[in-house]
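A.B. asks: okay, structure incoming, though there's no sequence with it:
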């Protein structure tokens, strides 16, 4: 079979590998869709400290069962399934308290175990032990089901930030995660959702799909200053993002600000544009060489702001994400702008790196 395998930073190969056989506690699946994300590009370029090469990449996985181990029950060939990416241990103090997203013993598909950029893969017992193999609802495509994993992460972030009815929400970053944040905020009853990005083309691409109430381009360059073709209010590159949000909210600021971008400046601006008793989600992690920001703690103090992190998702978040997609509360089919075969996976990474797509799905 063919796989996409990481060997070293800058060295990812599409190559032949033996088709795997399940052990007693394993489930073997035929991968039907494995979506890409920015993390795959980071692994391609820099590797990851949890990856010991060679390793088959891919963690946004959907497929169908082809074989089960002797000790596995409840699954049969032909079952359509989605696989969690982050696998908690289920046994530690955090897991026992229901805090599976911060399990210190967490392992991951595509990192500690071979992932979904392959024709076939093994779902290890670790996944089954925490109920992390999920049935895909009837009528939902494999490609849509593969987007349940990033939506599960978004769901965790919005739960922690208490996004709800009547909120004005700012989403900073218009990549696939930002688009999912816009859609989920709407599903949760947000009054208005504003989308911010540095890149005018990427912002327009996203805004024409998810239709924010305003699209704010804060990026440098002459193209960013042009009027947006996206629906809603549009702001060019000369725009002060904080000022724009304050004007849109009649001076109050946003009830929730979500930084779905790996930028310290976005986190600093988020604090400045938050309304009194606003909630701020530091959803996107910062580069490891630039993890420190300037924080006006008086704004946090006097406005009674809440700042929360968000790290991955739990098995339960994945189940909820599948339900939201299947019920149409959070549509994702139109966010999959590119579908490529396995042999073009490296092209998929390039498309993601250049910001030319919303979601790119590899279909072995």
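C.D. replies: Received it, and whenever you're ready, just let me know what you need. Predicted, not measured: the structure shown is a model, and the values here were computed from it.
A.B. asks: CA only for contacts and neighbour counts going forward, please
C.D. replies: Fine.
A.B. asks: list the contacts for the residue lying closest to residue 84 once chain neighbours are set aside?
C.D. replies: Setting aside the residues directly before and after it, residue 84 is nearest to residue 132 in space (C-alpha to C-alpha, 6 or more residues apart in numbering), at 5.4 Å. When contacts are counted by C-alpha atoms under 8 Å, 6 or more residues apart in numbering, residue 132 touches 83, 84, 87, 315, 318.
A.B. asks: count of neighbours near the last one?
C.D. replies: One way to gauge burial is a neighbour count; for residue 318, by other C-alpha atoms under 10 Å, it gives 28.
A.B. asks: identify the residues contacting residue 142.
C.D. replies: By C-alpha under 8 Å, 6+ apart, the contact set of residue 142 is 32, 33, 62, 63, 136.
A.B. asks: so is the third one in a helix, a strand, or just coil?
C.D. replies: Read it as residue 62. The three-state label given to residue 62 by DSSP: H, G, I helix; E, B strand; the rest coil is strand.
A.B. asks: can you tell me the closest non-neighbouring residue to it?
C.D. replies: Nearest residue to residue 62, sequence neighbours excluded (C-alpha to C-alpha, 6+ apart): residue 82, at 4.4 Å.
A.B. asks: can you tell me the SS state at the residue in the chain sticking out farthest from the centre?
C.D. replies: In the chain, the residue that sits farthest from the middle, by C-alpha atoms, centre = their mean, is residue 70; the gap is 34.1 Å. Using three-state DSSP, the structure places residue 70 in coil.
A.B. asks: correct me, but it touches residue 21?
C.D. replies: No. Under the criterion of C-alpha atoms under 8 Å, residue 70 makes no contact with residue 21, lying 11.8 Å away.
A.B. asks: if we can go back for a sec, could the contacts of residue 132 go into a markdown table alongside secondary structure and distance to residue 6?
C.D. replies: Shown next, in a markdown table, are the contacts of residue 132 (DSSP: H, G, I helix; E, B strand; the rest coil; distance: C-alpha to C-alpha, whole Å):
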| residue | secondary structure | distance to residue 6 |
| --- | --- | --- |
| 83 | strand | 20 |
| 84 | coil | 20 |
| 87 | strand | 20 |
| 315 | helix | 26 |
| 318 | helix | 26 |
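A.B. asks: check it against this one:
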């Protein structure tokens, strides 16, 4: 079978390998869609400390069960499934407290285990042990189901930031994550949702799809001043930084309304993670700043429900569908910001 394997930064190879066989407790899946994201671009360029090459990449996975390992019950060949990316251990103190997104023993598909840039893959027993294999609802295609993983992360972030009825929400970053934030905020009852980006072309492409109440090109105007104008000087109830930008995080504090909530959704580069924070703004405005680290298995299941029920449409966000031999093209398109969502169809 064909796989796309990471060997070193800048070195991903399309290779022929034997089809895997499931061991006891495992499930073999015929991958139908594995979507790409900015993390794949970072791995391609710089590698990752959790990846020991060679490793099949891809963590936004949907397909159908091809074979069951001994002892697996409740599933059958042909079942359509979505696979979680982040695998909590399920037994540590954080997991026992229900904090599965911050499990210190977390492992990931495409990092610790071979992922979905392959015709077939193995779902580890650890995934089944934490209810991380989800049935794809009727009416949801494989490509849409693969977007449940990033939507699950967005759902975790908005729950932590308490996005709700009547909120003015600013989303900084108009990539696929930013688009999902706009749509999820609307489904959660936000009053107005504003989308901002430095890249005018990508902002226009995203705004054409998700129709924010205003699209703000931060390369042309002062983002903080523009948000204040749009909100009558009050600021935003929620600011989500869906971009790896320290400047955006600093601006988020400045544009938040009194008792506003700020989600540092996008992580910063490991070699430049420190920002300048006006602590008095946090103090006197009673601001809340929260991080957001991936998603839990439960978030994935709920994300599939949001897609199936139409609360968060995702099919139109998939702007590029490419075959496995075109995986490097997919990574290039994502890296250039020339697409919203790119999916690989092995």
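C.D. replies: Sure, I can see it. Bear in mind that the values here come from a model prediction, so they are computed numbers and not experimental data.
A.B. asks: and the TM-score between them?
C.D. replies: Overlay of the two chains. TM-score (TM-score structural alignment, normalised by the length of the second structure): 1.00; 346 aligned residues with a C-alpha RMSD of 0.4 Å.
A.B. asks: thinking again about what came up before, mind putting the contacts of residue 132 of the first structure into TSV with distance to residue 280 of the first structure?
C.D. replies: Below are those laid out as TSV (distance: C-alpha to C-alpha, whole Å):
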residue	distance to residue 280 of the first structure
83	29
84	26
87	26
315	24
318	23
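A.B. asks: looking at those, which is nearest residue 47 of the first structure?
C.D. replies: When these are compared for distance to residue 47 of the first structure (C-alpha to C-alpha), residue 87 wins out at 19.7 Å.
A.B. asks: what number of residues lie near the closest one?
C.D. replies: 26.
A.B. asks: and it, how far from residue 103 of the first structure?
C.D. replies: Residue 87 of the first structure sits 9 Å away from residue 103 of the first structure, going by C-alpha to C-alpha, to the nearest Å.
A.B. asks: repeat for residue 111 of the first structure
C.D. replies: Distance, residue 111 of the first structure to residue 103 of the first structure, by C-alpha to C-alpha: 16 Å.
A.B. asks: which one of those two has more residues nearby?
C.D. replies: More neighbours surround residue 111 than the other of residue 111 of the first structure and residue 103, with 24 against 21 (other C-alpha under 10 Å).
A.B. asks: so that one touches residue 54, yeah?
C.D. replies: No. Between residue 111 of the first structure and residue 54 there is no contact under C-alpha under 8 Å: 10.1 Å.
A.B. asks: hmm, back to that, quick check: the residue nearest to residue 84 of the first structure vs residue 211 of the first structure, distance?
C.D. replies: 33 Å.
A.B. asks: same check, this time on residue 311 of the first structure
C.D. replies: Where residue 211 of the first structure is concerned, residue 311 of the first structure sits at a distance of 26 Å (C-alpha to C-alpha).
A.B. asks: which of those two has more residues huddled nearby?
C.D. replies: residue 211 (19 against 16).
A.B. asks: for the residue farthest from the centre of the first structure, which non-adjacent residue is closest in space?
C.D. replies: In space, and not counting its chain neighbours, residue 70 of the first structure is closest to residue 24: 4.8 Å by C-alpha to C-alpha, 6+ apart.
A.B. asks: before we move on, the earlier item: OK, contacts around the residue nearest to residue 62 of the first structure?
C.D. replies: Contacts of residue 82 of the first structure (C-alpha under 8 Å, 6+ apart): 61, 62, 63, 133, 134, 135, 136, 145, 146, 148.
A.B. asks: before we move on, what about residue 228 of the second structure?
C.D. replies: Counting by C-alpha under 8 Å, 6+ apart, residue 228 of the second structure has contacts 234, 235, 236, 255.
A.B. asks: and if you look at residue 215 of the second structure?
C.D. replies: Neighbouring residues of residue 215 of the second structure by C-alpha under 8 Å, 6+ apart: 194, 195, 196, 203, 204, 207.
A.B. asks: derive a PyMOL selection command for the buried subset of those residues.
C.D. replies: Of the contacts of residue 215 of the second structure, the buried ones can be selected in PyMOL as follows, counting by 16 or more other C-alpha atoms under 10 Å:
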select buried, resi 194+195+196+203+204+207
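A.B. asks: show me which pair in the contacts of residue 215 of the second structure is furthest apart.
C.D. replies: Of all pairs in the contacts of residue 215 of the second structure, the most separated under C-alpha to C-alpha is 194 and 204 at 12.8 Å.
A.B. asks: can you give me the strands for the stretch 1-150 of the first structure?
C.D. replies: In the stretch 1-150 of the first structure, the strands defined using DSSP state E, counting those that start in this stretch lie at 2-8, 11-16, 27-35, 55-56, 60-68, 80-83, 86-87, 107-108, 120-123, 133-135.
A.B. asks: now tabulate those in a markdown table and tack on distance to residue 298 of the first structure.
C.D. replies: Shown next, in a markdown table, are the strands of the stretch 1-150 of the first structure (distance: least, C-alpha to C-alpha, whole Å):
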| stretch | distance to residue 298 of the first structure |
| --- | --- |
| strand 2-8 | 45 |
| strand 11-16 | 47 |
| strand 27-35 | 42 |
| strand 55-56 | 47 |
| strand 60-68 | 40 |
| strand 80-83 | 43 |
| strand 86-87 | 36 |
| strand 107-108 | 38 |
| strand 120-123 | 48 |
| strand 133-135 | 45 |
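A.B. asks: so what's residue 295 of the second structure up against?
C.D. replies: Contacts here follow C-alpha under 8 Å, 6+ apart; on that basis residue 295 of the second structure touches 86, 100, 101, 149, 152, 153, 155, 156.
A.B. asks: of those, which belong to helices?
C.D. replies: 149, 152, 153, 155, 156 (DSSP state H).
A.B. asks: what's the neighbour count on residue 136 of the second structure?
C.D. replies: Residues near residue 136 of the second structure, counting by other C-alpha under 10 Å: 25.
A.B. asks: equivalent analysis for residue 107 of the first structure, please.
C.D. replies: 18.
A.B. asks: cool, residue 272 of the first structure as well?
C.D. replies: Neighbour tally, residue 272 of the first structure, other C-alpha under 10 Å: 20.
A.B. asks: ok, residue 327 of the second structure to residue 292 of the second structure distance?
C.D. replies: The separation that residue 327 of the second structure has from residue 292 of the second structure, given C-alpha to C-alpha, amounts to 28 Å.
A.B. asks: I'd assumed residue 118 was in contact with residue 342 of the first structure.
C.D. replies: Yes. Using C-alpha under 8 Å, residue 342 of the first structure is in contact with residue 118, at 7.3 Å.
A.B. asks: higher neighbour count, those two?
C.D. replies: residue 118 (30 against 22).
A.B. asks: residues contacting that one?
C.D. replies: Taking C-alpha under 8 Å, 6+ apart as the definition, contacts of residue 118 of the first structure comprise 1, 2, 3, 4, 31, 56, 342, 364.
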